[in-house]
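K.L.:
Sharing a sequence plus its predicted fold:
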Amino acid sequence: MLSASYLILFTYGQLLAQNDTTITNKKINLQEIEVSARRTPVIYSEIGRVVTVISKKEIEALPVQSVDQLLEYVAHVDVRQRGPLGIQADVSARGGSFDQVMILLNGINITDPQTGHLSLNLPVDFSNIERVEILEGPGARIFGSNAFSGAINFITGSANQSNLKANVMAGAHGLYNMGASGNIVNDQLKSFVSVNKSATDGYIHNTDFEVYNLFYQGQLNLEKEKLELQIGYTDKGYGANSFYTAAYPNQYEQTKTTFASLSFSAQSKNPLKSSVYWRRHQDRFELYRNNDDAASWYTTTTTI
């Protein structure tokens, strides 16, 4: 009886296995599947947006001295920096890469088109930033495909009254930061000008830097139209101690960024906004800062 029961169960299991194999070998044609972030499809204007705004009051309350230090306090934003006070820093959001975050200055794209690095080379000093707007998620696509994981917009010159400001900072190892900025406001024209210089001898060998910033922003307000012009220039030269490899600690790098933009907007039943901008980035890297210490095979520098 035991043998007969075993044979019956074994035979039945083999039949089931054959049936399962037969079903598995059949070709099944699946229909098209749409994957959406929401339960029901929505139009673009109704997509949820995650927006973080850092006001001037909040910036002054935080213990920070540079843009990269400020962004470290924002959730979902990752900052990787080399050197002090934002000399070289990269930023990403929501797990994306450096070239998937768009950096804007007063709504104009200032991201480096060649590489995701050096995007925080802003032509304005940290003290001149009035507000920071951080847009995460799919809503950032409003700025284009480069804002894949988010966009960060830095606002300057938003004061509605004429003013003049000057800032001076000094610290150890020959550190100093000095600059001046001012707003000139009348009935139709508003202008903002900023000039800044900072430098240090470095806290260890080959960590010195020297930075120059020059920026102008003008707004012409008509009845229903607004014309805005921006011109900026930044020059950073710094000792890159072991930036890219510890085998050559005496590296040096100098970056220059020139930026200009012109935008026009009109408020009517059909709002219109258009802009054109130009950005030039120069990067000079030296593996050996002093030619006297260079190896015999090192004969030149690389400029991009």
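P.N.:
Received it, and whenever you're ready, just let me know what you need. Residues are numbered from 1 along each chain as shown.

K.L.:
Please make it C-alpha for all contacts and neighbour counts, starting now.
P.N.:
OK.

K.L.:
Tell me which residues touch the spatially most central residue of the chain, please.
P.N.:
Nearest residue to the geometric centre of the chain (C-alpha atoms, centre = their mean): Ile103, 4.1 Å. Residues near Ile103 by C-alpha atoms under 8 Å, 6 or more residues apart in numbering: 109-111, 119-120, 151-154.

K.L.:
what about it, which SS state?
P.N.:
strand (DSSP: H, G, I helix; E, B strand; the rest coil).

K.L.:
And Asn153, by the same measure?
P.N.:
Three-state secondary structure (criterion: three-state DSSP) places Asn153 in strand.

K.L.:
Now do the contacts for the nearest residue to it once chain neighbours are set aside.
P.N.:
Leaving aside its chain neighbours, Asn153 sits nearest to Leu104 (4.5 Å; criterion: C-alpha to C-alpha, 6 or more residues apart in numbering). Neighbouring residues of Leu104 by C-alpha under 8 Å, 6+ apart: 110-111, 151-154.

K.L.:
State the next helix or strand along the chain beyond the biggest helix by length in the chain.
P.N.:
In the chain, assigned by DSSP state H, the helix with the most residues is helix 2-25. Scanning the chain past helix 2-25 towards its C-terminal end, the next helix or strand to appear is strand 50-54 (assignment: DSSP states H and E).

K.L.:
Structure two is appended below for comparative analysis:
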Amino acid sequence: MKTWIVLFSVAAVGSSARAQTTPAVSPVSTTVVVVGSPEPVTIGETNRSATVLNTEKHPLAYQQTEDYLRTDASVFVEQRGAGGSQADISIRGTSFEQTLVLLNGLRINDAETSHNNMDIPVPLAALRSIDVLQGAGSTLYGSDAIGGVVDFVTAKPKHDSLLLRAGGGNYGENEQEAVMAAVGSKWSELLAGERDFSSGFMYDRDYRDEEASSESRYDSRLGESDILVAGDDRAFGANNFYGNYPSYERTKGWFASMQQALGQHTDAAFGYRRHTDEYVLFRNDPAIYENNHIDTSWQAALRRHDAAGRDTRLFYGLEADGDGIHSNNLGVHARNWGAGYLDAEVQAGRASLSAGLRQEIISGGYFITSPMLAAGYFVTQKIKLRGNVGYGFRLPTYLDLYYSDPGTIGNPHLKPESAWNFEGGADWFANARLYVASTVFYSRQHDAIDYTRATASDPYQATNLTGLSFVGWENSAVWQPDDANEMKASWTLLSGAQKALHGLQSEYVFNYPVNNASLEGTHTWAAGYMVHSRIGVTERYEKSPYAVWDLAGARDVGRWRPYVQLTNITNTGYQEVYGVQMPGRAVVAGLEISLTRGARRAEKP
């Protein structure tokens, strides 16, 4: 109980001073959501539970993408390596494999293992936002969208500019970043590169993370062309990551996509991803045990929308996907699938309705239908009620199907897992400065994939389970009392039913947090200096709660922008993945140089 009191008494930053030049924030109801709907809509228009994390606002207050995701209490980050080396994302208690990760709306989930889903090849500095959909999303996005969807959206430059950043801290931390943008009358180019090194806070926990991207846009008579090429290289000590071994792992990948508007109503998109994973059980003696995996995936989509009367819009399209793997442990495998979907959006006065259906045809003889129905109604101009029922499914990864070692055994006979998601909630748009949302949800899974065993001496075996369900209550609020201050709070309460285990030991089912909360505050002075504070409190199933406090200060404007980032100020000892210790108190400080003339507010090029 004391931990929860600390959360609501310490995290806020004082709000007495007022800025004179900081522009007022836009009303929350106009914040654009690009996930969970066939086209961008505002928070006020969507009938789904969704969160928009603006990565262009106060970028020097955050070290990595996982820091943004931790501000959404329905998202639980299970991080092994510091600096973004390896992290899993769970939404509403579902497993990390049941979260779909997108990059500009295209799938980048890893075909080998979902442990690598967060190998985002685009540097954080090149992102515009991270959009989170809570709840099933397979009607629009297909496989893996059981618990939710996370879409990383890249930034579109507004002017010629150059940003350079360098910093360092304890544990041998050093980081560098460069972002260059060029903008013409009909084209733009954004180049970004980032690297983050550390000698590690303990033995065999060093890391080296590098990402680089190039995104080119061009406007023609057809519409906008968008070509993105990005790559990443992550090498890290994996001490205790997968058991009591001084292991080592290195993942590398690249992603290329092209999205083309074909007039005002049609869009075509194609994406290709290649990813490699080298795992060594004993870092100093690779000959004892080593795995090498190469997996590839691709996606092609043709999407169209039309008006069907004054109040109805139709969205429909065709998609084709495929993935494959070449591995010394998992073997050589490949599969393909295709889908068609139809979605109708109806707006009638205060009421709105969304109805969709997707049909998936998967190699191996699987036919999966994913329906969705969502509705909303403005009881008053400020209060909206909404509800949603949707279906999500996931194909097993190749590791689920074919992996084998003394402690873990895959299962080539696994069925795709699926879930029905039900939710009802309310939004209160009090005014332009205050927004509150509350949602109750229930998810029931079928053929859920978990690793189970009868006793501690047995290996874990990949298994399909029945009877697994979760019920929860999520709440969030955004308040800007004045132009100098902003506060955000979120809290999710979760309960799971584990009747599906029938006395077996589980590797993943009991990982979810029964309580997860985040409170953050930002204060900005007239000269552009800001301070950002966040406290997160997590209570895992049958575990003691822990609190982590992060604090950052920076200058958001001008040519010279110093910054300092303090993480885990209270030096809390905690684990987001059982058996993997997280770093203690740490500090990183540095300087960002902006060569953009006339920039008056913090924004990426």
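P.N.:
It's in. No experiment lies behind these values; they were computed from the predicted model shown.

K.L.:
TM-score for this pair?
P.N.:
Once the chains are overlaid, their TM-score stands at 0.76 when taken by TM-score structural alignment, normalised by the length of structure 1; 251 aligned residues with a C-alpha RMSD of 2.2 Å.

K.L.:
quick one on the thing from earlier: same list (the contacts of Leu104 of structure 1) but as a markdown table, adding distance to Leu214 of structure 1 and neighbour count.
P.N.:
What follows is the contacts of Leu104 of structure 1, written out as a markdown table (distance: C-alpha to C-alpha, whole Å; neighbours: other C-alpha atoms under 10 Å):
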| residue | distance to Leu214 of structure 1 | neighbour count |
| --- | --- | --- |
| Ile110 | 15 | 26 |
| Thr111 | 18 | 23 |
| Ala151 | 24 | 28 |
| Ile152 | 21 | 26 |
| Asn153 | 19 | 20 |
| Phe154 | 16 | 21 |
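
K.L.:
Now tabulate those residues in TSV and tack on distance to Ser55 of structure 1.
P.N.:
As requested, the contacts of Leu104 of structure 1 are arranged in TSV below (distance: C-alpha to C-alpha, whole Å):
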residue	distance to Ser55 of structure 1
Ile110	21
Thr111	22
Ala151	17
Ile152	14
Asn153	12
Phe154	11
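
K.L.:
Of these, which are still contacts in structure 2?
P.N.:
Cross-checking these against structure 2 gives 110-111, 151-154 as conserved contacts, using both residues aligned by TM-score structural alignment, their matches' C-alpha atoms under 8 Å.

K.L.:
Mind giving me the packing neighbours of the longest helix anywhere in structure 2?
P.N.:
Ranked by number of residues, the top helix in structure 2 under DSSP H is helix 2-10. Contacts of helix 2-10 of structure 2 with other secondary structure elements, assessed using 3 or more C-alpha pairs under 8 Å, 6 or more residues apart in numbering; DSSP states H and E, are made with strand 513-524, strand 529-540, strand 546-555.

K.L.:
for that helix, which positions count as buried?
P.N.:
Within helix 2-10 of structure 2, the residues that qualify as buried by neighbour count (16 or more other C-alpha atoms under 10 Å) are 4, 7.

K.L.:
cool, stretch 181-193 of structure 1 as well?
P.N.:
By neighbour count, with 16+ other C-alpha under 10 Å as the criterion, the buried positions of stretch 181-193 of structure 1 are 181-185, 190-193.

K.L.:
residues in structure 2 aligned with it?
P.N.:
Under TM-score structural alignment, the match for stretch 181-193 of structure 1 in structure 2 covers residues 179-191.

K.L.:
Do me a favour and get the end-to-end distance for the matching stretch?
P.N.:
6 Å (C-alpha to C-alpha, to the nearest Å).

K.L.:
what's the offset of that stretch from the middle of its chain?
P.N.:
Remark: stretch 179-191 of structure 2 is offset 26 Å from the chain centroid, using C-alpha atoms, centre = their mean, to the nearest Å.

K.L.:
what's in contact with it?
P.N.:
The set of residues external to stretch 179-191 of structure 2 that reach it, using C-alpha under 8 Å, 6+ apart, is 125-126, 156-164, 192-193, 212-220, 605.

K.L.:
One more pass at 10 Å, please.
P.N.:
Outside stretch 179-191 of structure 2, the residues within contact range by C-alpha atoms under 10 Å, 6 or more residues apart in numbering are 123, 125-126, 154-165, 178, 192-194, 212-220, 224-230, 594-596, 604-605.

K.L.:
which element is Val440 of structure 2 on?
P.N.:
Per DSSP H and E: Val440 of structure 2 is located in strand 434-453.

K.L.:
Would you check the span in structure 1 matched by that strand?
P.N.:
The counterpart of strand 434-453 of structure 2 in structure 1, counting by TM-score structural alignment, does not exist; no residue aligns.
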